[in-house]
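K.L.:
kindly return the folded structure for what I paste below:
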Amino acid sequence: MNNHEIFSATVAHYLAPIRQYLDDASITEVMINRFDEIFIETNGQLKRAPAKFADEEAYRAAVNNILQFTGKSITSNQPLIDTRLPDGSRVHVAMTPCARFGTAVTIRKFNKETLDINRLMELGALTRQAREYLNVAIKSERNILVAGGTSSGKTSLLNALSADIPPGARIVVIEDSAELQLQQEHVISLEARRPDQYGRGEVTIRDLFRSSLRLRPDRIIIGEVRGGEALDMIQAMTSGHGGSMGTLHANNPADALNRLETMALMSKVELPLHALRAQVSSAIDIVVQTSRHIGGRRLVSQISEIDPVDVNGRYQLRDVFAMRPVVDKKGRKGMQLKPTGVRSAMAGLLRGNAARVVTDLTKAIFTPAAEPTNAG
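P.N.:
Below is the predicted model:
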């Protein structure tokens, strides 16, 4: 057995009390509040599970074993940590004193089903028109930010969209805890590292970003923008690294730009606000908003392009797709992602592969407005 197989078997042994939930495809998240208090999320609903660990010692042993898989450890000086299981499931651990009632663990399960873009369309996460539009944008090397709330499908969508990156492109992926599963051939995956108990060996997202620029990337993908690395990303996007992508927590596209601006200010680099906003609007071409609805359904709810800031330094967005009321064949009312009728800023500028994938579905979006003619 290789090391990965050994760790897989060992982790499975220690997590035996919750193994049935980790193996159940209908369960998306397992939340352990204490050794004897476990909740699961299934079909978008939270439920108390009857399972429990034998005692606090057995629970702590399981947590330590999970952390050992990625070479991490948790102490009173480092009570919060992100890691993953051998199958790729994301794990967050919080212990005392931050977790008042004892060590808490949340496991966001890795979806063993490959959610490619066609599968997302089958699930109703986005429409064929929106899918074609995003394909054109990726092939046009537009910088895309996927925004949404917790568990709204940001990472799954980013994974699926990355498949449209042309083959041969050198992609550098930067993550705090490895989660993305890109299928391209030429991928470099970088993962941040926390300092040890003596404060040594830390590698931050910002460190990785600077390193990535020396790795000759064609495109850079950031798993999640959380802090001062936002400024590094913005500057990279405006200096020749087109077609880059990332995710960010935000409730709508306008909030996404404001949050990106706030995080860029966390870099402690002195930059006038109007200059920063101009850089943000120049760096980000498109914001794709994801939402989680009642019942756990995840979908794309809005796609907006970013125009240059106005004369007052305010962000300007053009909503290319938005949710609109529809009535199905059975007369049932609902909402669906529809084109707004606004032309894309890419209209008339498409070349090569990007122009070739445009069909009648999105032709109106990418066709320039007719020039007025002078009578006479």
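K.L.:
contacts and neighbour counts: CA atoms only from here.
P.N.:
OK.
K.L.:
three-state assignment of Lys338?
P.N.:
Three-state assignment for Lys338 (DSSP: H, G, I helix; E, B strand; the rest coil): strand.
K.L.:
sequence B follows; please return its structure for comparison with A:
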Amino acid sequence: MSGRFSLRRAPSPPPATPEPTVAMPQVTAPSIVPPAVPVPAEPAANPLLSSKLLDAKVRLHRKLIEEINLSALDKLPEEEVRGQVLGLVTQYVLAERLALNQQELADFVSEILDEMTGLGPLEPLLKDPSIADILINGHECVYVERGGVLEPLPVRFKDEQHLLRIINKIVSAVGRRVDESHPLCDARLPDGSRVNVAVRPIGVDGPLVSIRKFSKKKLDLSRLVEVGALRPQMAEVLAAAVKARISTIISGGTGSGKTTMLNALSAFISEKERLLTIEDAAELQLQQPHVGRMETRPPNVEGKGEIRQRDLVKNALRMRPDRIILGECRGEEAFDMLQAMNTGHEGSMATIHANTPRDAITRLEQMIGMAGLPMTVASIRGQIANAVQMVVQLSRQSDGKRKVTSIAEVTGLEGDIIQMQEIFKFVRTGTGPDGAVEGHFQATGVRPRFLAELATHGVTLPGAYFDPSKPL
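P.N.:
All right, here's what the predicted structure looks like:
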């Protein structure tokens, strides 16, 4: 039926329906409000109808692409675009004899607009502020994270090709590609959300997509204190360390809040300093006016043109930075980062995947070894001990909440062992009846050695902050 239908000419209404074109077009664009939640509260009463609507949406989308100049739509007001699409969709609904009431028609129009100008079924999820992560395991399985808890959603793509079209729309916008020859890709959305994609043959059961949504609310240290991620005394120590140019590694597992912490700490860097950021997919939100952002580049079709993080770190040293911020340190670039920290770029920061501060130091050793340089273990550890002064450890608890579980100081090298001392820690005491993690923050009683360095920058901290007998 759809093959005989043309959007350029409205079809004749069914004989049994008197003047059907009068009622439908009366739905004005301003009265159509898309639902806040992309999925109905109740399962669809008729699965066959839902499947038919999904097929119809995909077919109609293809026709509208041929019928409408998308570049011209970008210049029109949203309500005018909606009005034009409403008229065409109404014609199509009548021709296909789809049984839709006024609200269902409005929802259908919103879905078509999402397909044309957005990312289809993902668009309502991206607009939902309660969702932190979107996880797609093939075209029929979508999960989201709300409040640290994963939950499935009955959001579906028509088929694998429909999902692949959305994926290609995302990655091509940042000059990247994903296919069988390049099945893995990191990208970002226009709002800064981070996207990771794995397609066949890597994705055995279909494309895997992970979207870490960009938070429109900038979380500063005071806000992190409010939500219980750390205590005010800990926040004050961290802020003072950043001001005094204490080189810092932020450690934690996936989704533990490393990037959020890095953004929060950056607020205490002087606006007189020049910062350079290096990332695989740019997502940092540094709060200074003088920031140069650099992003890696994957190889092209011929396997050439790749620009790695190590190349960018080396280049950054020639760009007169005061500090270098490495979004994620995970390979041979660790050596160049430590070199920067040791040669006049104190106060630089990086994130790393590790479960404890000691593990973070061990991982740095391993990554420096990946550079293939003729260095002994002792010289590698000497580089780390001289460059890194503080490790901030974060963890996502079993109840979904993120916490700073440890703040440790690197005190130097004794023999061939890197010495560390913990300043603050989170002590877990149990689990509440509702699954909430119970515990408290406490000082260990150790006064950090960098207090003397803070004093030279005019920053003094009360000794009571480090007294384990006093609650934080």
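K.L.:
just give me the longest strand of the second structure.
P.N.:
Determined from DSSP state E, the single longest strand within the second structure is strand 417-431.
K.L.:
so which bits of that one are buried?
P.N.:
418, 420-426 (16 or more other Cα atoms under 10 Å).
K.L.:
show me the contacts for the equivalent of Leu454 of the second structure over in the first structure.
P.N.:
With TM-score structural alignment as the criterion, the equivalent of Leu454 of the second structure in the first structure is Leu350. Contacts for Leu350 of the first structure (Cα atoms under 8 Å, 6 or more residues apart in numbering) come out as Ser140.
K.L.:
the longest strand of the second structure packs against which elements?
P.N.:
helix 377-387, strand 402-414, strand 437-443 (3 or more Cα pairs under 8 Å, 6 or more residues apart in numbering; DSSP states H and E).
K.L.:
out of those, which is the most enclosed?
P.N.:
strand 402-414 (a mean of 21; mean count of other Cα atoms under 10 Å).
K.L.:
which residues touch whatever residue of the first structure lines up with Val174 of the second structure?
P.N.:
In the first structure, the residue equivalent to Val174 of the second structure is Thr70, according to TM-score structural alignment. Residues in contact with Thr70 of the first structure (Cα under 8 Å, 6+ apart) are 83-84.
K.L.:
okay, Thr70 of the first structure and Val63 of the first structure: tell me how far apart.
P.N.:
12 Å (Cα to Cα, to the nearest Å).
K.L.:
ok, now Arg131 of the first structure?
P.N.:
40 Å.
K.L.:
among these two, which residue is more densely surrounded?
P.N.:
More crowded of Arg131 of the first structure and Val63, by other Cα atoms under 10 Å: Val63, with 21 against 18.
K.L.:
residues contacting that one?
P.N.:
Val93.
K.L.:
just give the nearest non-adjacent residue to Ile246 of the second structure, would you?
P.N.:
Gly347 (4.7 Å; Cα to Cα, 6 or more residues apart in numbering).
K.L.:
identify the residue nearest the corresponding residue of the second structure for Asp116 of the first structure in space, chain neighbours excluded?
P.N.:
In the second structure, the residue paired with Asp116 of the first structure is Asp220, using TM-score structural alignment. Among residues not flanking Asp220 of the second structure along the chain, Ala264 sits closest, at 4.6 Å (Cα to Cα, 6+ apart).
K.L.:
for that neighbour, grab the count of nearby residues.
P.N.:
Count around Ala264 of the second structure with other Cα under 10 Å applied: 21.
K.L.:
with Gly344 of the second structure instead?
P.N.:
12.
K.L.:
again, but for His249 of the first structure
P.N.:
22.
K.L.:
now which residue in the second structure aligns to Leu215 of the first structure?
P.N.:
Match for Leu215 of the first structure (TM-score structural alignment): Met319.
K.L.:
which helix or strand contains that match?
P.N.:
If you go by DSSP states H and E, Met319 of the second structure is not part of any helix or strand.
K.L.:
repeat for Val171 of the second structure
P.N.:
helix 160-172.
K.L.:
once aligned, what mean separation remains between that helix and the first structure?
P.N.:
Following the fit onto the first structure, the mean deviation recorded for helix 160-172 of the second structure is 0.9 Å by mean Cα distance after the TM-score superposition for the first structure.
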